[in-house]
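*Asks:* structure, please.
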Amino acid sequence: MTSLIHPSSTVSKSVQIGENVKVGPFCNLDGNISIGDGTELKSHVSITGNTTIGKNNIFYPFSNIGCDPQDLKFSGEDSFLEIGNSNTFRENVTISKGTKDGGMITSIKDNNLFMTGVHIAHDCKINNNNIFVNQVTLGGHVNILDNVVIGGLSAVIQFVTIGSYSMIGGMSGIDKNVLPFSLAIGNRAKLRGLNLVGIRRNNFNKDEINKINSIHESFINKKINLSTNDKVEGIFHEYKSILNEKLGHIQK
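*Replies:* So this is what the prediction gives:
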């Protein structure tokens, strides 16, 4: 099957489109864009800039992908957006490309769900299997690791890292790094313990849960300042044996 492009859509000559791609009505594709096999643009989707999109992604109406950063320091640099495979972008999602102060790239890996109205700012790094509920906003340079759920109407300030298997409650304001496996909620958000529901759903066994709980409590009792990135790196090191077994790769 060849790709299907609706006659009302505009596609610039620089766009590379794979097999079985569907471009619905009134889409605009303008830039150095690559779209992988099996990806679908429902309708009214805008993709611009230096944007690479993998296979089997779905973009719903009025999503704006690869747009200029909302950053006063952005001066038109030739930056990038990279998207992996099997992601879903619901209506009105906006994703900005990178800036020179953030490595020139915004990146999204695989199997993420971005619900209606989510905003991913410049230079964010998003790993795999994450869920962003309606109207979540990420500031620039935010790192989201794996299997994270962020509740609706939540905002994450710039340069924050959110650890794997954590859950952010709805309407939260995140201004500090969040431990792996944690439940955090509030404005400003505070840790409320382990994300036990998420941990169990991801098939952690009893021994693993007990180990996670022990490590988690030891750091909480020490009252470590989670706004300090080097402290968070030390915390992540404590979890690596569990994370690596589950995720199959080293987490920073």
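
*Asks:* make it CA atoms for all contacts and neighbour counts henceforth
*Replies:* Will do.

*Asks:* who does the helix or strand hosting residue 214 touch, helix- and strand-wise?
*Replies:* Assessed by DSSP states H and E, residue 214 sits inside helix 206-222. Here helix 206-222 touches helix 229-247, going by 3 or more CA pairs under 8 Å, 6 or more residues apart in numbering; DSSP states H and E.

*Asks:* okay, the angle between the helix it packs on and helix 206-222?
*Replies:* 170 degrees (axes from the mean of the first three to the mean of the last three CA atoms, to 10 degrees).

*Asks:* name the helices or strands packed onto helix 229-247?
*Replies:* Packed against helix 229-247 by the contact rule (3+ CA pairs under 8 Å, 6+ apart) you find helix 206-222.

*Asks:* pull out the buried positions in the helix it packs on.
*Replies:* The neighbour-count criterion (16 or more other CA atoms under 10 Å) identifies 209, 212-213, 216 as the buried residues of helix 206-222.

*Asks:* now tabulate these in TSV and tack on distance to residue 165.
*Replies:* Shown next, in TSV, are those (distance: CA to CA, whole Å):
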residue	distance to residue 165
209	12
212	11
213	13
216	13
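
*Asks:* of all those residues, which comes closest to residue 224?
*Replies:* Ranked by distance to residue 224 (CA to CA), the buried residues of helix 206-222 are led by residue 216 at 11.3 Å.

*Asks:* I'd like the structure of this one too, to check against the first:
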Amino acid sequence: MHPSAEIHPTAIVAPGAAIGPGCRIGPFCIIGAEVTLGEGVVLDSHVSVDGIAEIGAGVRVSPFATIGHLPQDLKYKGQPTRVVVGAGTMVREHATIHRGSVGGHGVTTVGPDCLIMVNAHVGHDCTLDHHVILANNVMLGGHVAIADTVFVGGGAAIHQFVRIGRQVVVGGMSGVEADVIPFGAVMGNRARLTGLNLIGLKRRGFPRSQIGTLRAAYRSLFRTAGAFQGRVEATEAAFGEDPVVREILAFIRADSHRGLCRAGREMLEDEDAEAEA
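*Replies:* Predicted coordinates:
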């Protein structure tokens, strides 16, 4: 325990826990023996961190959140699985991040600079990359993989083993049962592609020419006739020199437990209107 750490007298810190410099542990927090808190971690109050848990520098955890507790997996029998929370992430009230399971890769990972809002749940063996935002009441089943700069709207549920590519936006209250291509936008119960995350692309400085290429590739993949494998090959032939299109194609071709989220016919006119705006 670093001498600069501040620990409220009502907090319980088990022997063996590693508490870094500048940490602040508030009232009624409970810290397990195999927990490591990086520099400047703040646990506001009533926070419980257990198991083999590594909390990165500058993480802040709000009251009644829990990190590293048992996975909701009936096959789990106390094996030494882990949870890692990256530097600068914020975990808000009542959020839960469970440790990994032996049926997965043994670790649940939340990357740096994420925001896990009130009452969100990150299930066992999930992987969240940089700058992921889960709004209030989002539910991630086990083994979900979410890439960089994804926003998941409030109340959305993501089925176990789903992959979500980078810079995706998931509409609030959606039920996502299949993989979502990078830069896509999905909505609905059950969720369907509604187009590209055009607002996110513009905000992050993608040039107009590349956005135009992405739109053309999206149309080639999801809005033309013929077998899907043929459309993938045609899209590669037409746009495969663009690195962002190659990223989407690689995502489509990767191994998947859940298949691919496709565009619903009822969404096509909405996608055109959004693009023109």
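
*Asks:* TM-score of the superposed pair?
*Replies:* Superposed pair, TM-score by TM-score structural alignment, normalised by the length of the first structure: 0.88. Supporting alignment: 237 aligned residues with a CA RMSD of 2.3 Å.

*Asks:* distance from the helix holding residue 214 of the first structure to the middle of the chain?
*Replies:* Put simply, helix 206-222 of the first structure sits 26 Å off its chain's centre (CA atoms, centre = their mean, to the nearest Å).

*Asks:* residues contacting the equivalent of residue 202 of the first structure over in the second structure?
*Replies:* By TM-score structural alignment, residue 202 of the first structure lines up with residue 204 in the second structure. The contact partners of residue 204 of the second structure, taken as CA atoms under 8 Å, 6 or more residues apart in numbering, number zero.

*Asks:* what's the answer for residue 44 of the second structure, then?
*Replies:* Listed by CA under 8 Å, 6+ apart, the contact set of residue 44 of the second structure reads 24-27, 60-63.

*Asks:* try it again with 6 Å
*Replies:* Residues near residue 44 of the second structure by CA atoms under 6 Å, 6 or more residues apart in numbering: 26, 62-63.

*Asks:* cool, residue 144 of the first structure as well?
*Replies:* Going by CA under 6 Å, 6+ apart, residue 144 of the first structure touches 126, 161-162.

*Asks:* turn the residues you listed into a markdown table, including secondary structure and distance to residue 76 of the first structure.
*Replies:* What follows is the contacts of residue 144 of the first structure, written out as a markdown table (DSSP: H, G, I helix; E, B strand; the rest coil; distance: CA to CA, whole Å):
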| residue | secondary structure | distance to residue 76 of the first structure |
| --- | --- | --- |
| 126 | strand | 23 |
| 161 | strand | 27 |
| 162 | strand | 29 |
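
*Asks:* now those in CSV, with distance to residue 224 of the first structure?
*Replies:* Below are these laid out as CSV (distance: CA to CA, whole Å):
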residue, distance to residue 224 of the first structure
126, 25
161, 15
162, 16
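
*Asks:* which among those residues count as buried?
*Replies:* With neighbours counted by 16+ other CA under 10 Å, the contacts of residue 144 of the first structure contain buried members at 126, 161-162.

*Asks:* how far away is the corresponding residue of the first structure for residue 169 of the second structure from residue 199 of the first structure?
*Replies:* Following TM-score structural alignment, the counterpart assigned to residue 169 of the second structure within the first structure is residue 167. Taking CA to CA, to the nearest Å as the criterion, residue 167 of the first structure is separated from residue 199 of the first structure by 10 Å.

*Asks:* who's more crowded, these two?
*Replies:* Taking neighbours as other CA atoms under 10 Å, residue 167 of the first structure and residue 199 compare with residue 167 leading, 29 against 20.

*Asks:* residues contacting the counterpart of residue 97 of the first structure in the second structure?
*Replies:* Aligned by TM-score structural alignment, residue 97 of the first structure pairs with residue 99 of the second structure. Neighbouring residues of residue 99 of the second structure by CA under 6 Å, 6+ apart: 68-69, 71, 82-83, 108, 124.

*Asks:* likewise for residue 233 of the first structure?
*Replies:* Residue 233 of the first structure makes contact with no residue, according to CA under 6 Å, 6+ apart.

*Asks:* which residue numbers in the first structure go with stretch 131-150 of the second structure?
*Replies:* By TM-score structural alignment, stretch 131-150 of the second structure lines up with residues 129-148 in the first structure.

*Asks:* give me the distance between the two termini of the matching stretch.
*Replies:* Taking CA to CA, stretch 129-148 of the first structure runs 7 Å from one end to the other.

*Asks:* now stretch 174-190 of the second structure
*Replies:* First-to-last residue span, stretch 174-190 of the second structure, CA to CA: 7 Å.

*Asks:* list of residues touching it?
*Replies:* For stretch 174-190 of the second structure, the surrounding residues in contact (CA under 6 Å, 6+ apart) are 156-159, 162-171, 191-197, 248, 258-261.

*Asks:* if you set the cut-off to 7 Å instead, what comes out?
*Replies:* Identification of contacts with stretch 174-190 of the second structure by CA atoms under 7 Å, 6 or more residues apart in numbering yields 156-159, 162-171, 191-197, 248, 251, 258-261.

*Asks:* how far does that stretch sit from its chain's centre?
*Replies:* Stretch 174-190 of the second structure sits 13 Å away from the centroid of its parent chain (CA atoms, centre = their mean).

*Asks:* how about it: buried residues?
*Replies:* For stretch 174-190 of the second structure, using 16+ other CA under 10 Å, the buried residues are 174-188.

*Asks:* out of those, which sit inside strands?
*Replies:* Those of those mapping onto strands are 175-176, 184-188, per DSSP state E.

*Asks:* can you say which two of those residues are spatially most distant?
*Replies:* 175 and 184 (15.1 Å).

*Asks:* trace residue 69 of the second structure over to the first structure, please.
*Replies:* In the first structure, the residue paired with residue 69 of the second structure is residue 67, using TM-score structural alignment.

*Asks:* quick check, its match in contact with residue 50.
*Replies:* No: with contact defined as CA atoms under 7 Å, residue 67 of the first structure does not count as touching residue 50 (9.6 Å).

*Asks:* residues contacting residue 147 of the first structure?
*Replies:* By CA under 7 Å, 6+ apart, the contact set of residue 147 of the first structure is 128-130, 164-165.

*Asks:* for those, which two are the farthest from each other?
*Replies:* The span of these, defined through CA to CA, is set by 128 and 165 at 10.8 Å.

*Asks:* what touches both of the two?
*Replies:* Contact with both residue 128 of the first structure and residue 165 is made by residues 146-147, according to CA under 7 Å, 6+ apart.

*Asks:* look at these two and report which has more neighbours.
*Replies:* More neighbours surround residue 165 than the other of residue 128 of the first structure and residue 165, with 25 against 21 (other CA under 10 Å).
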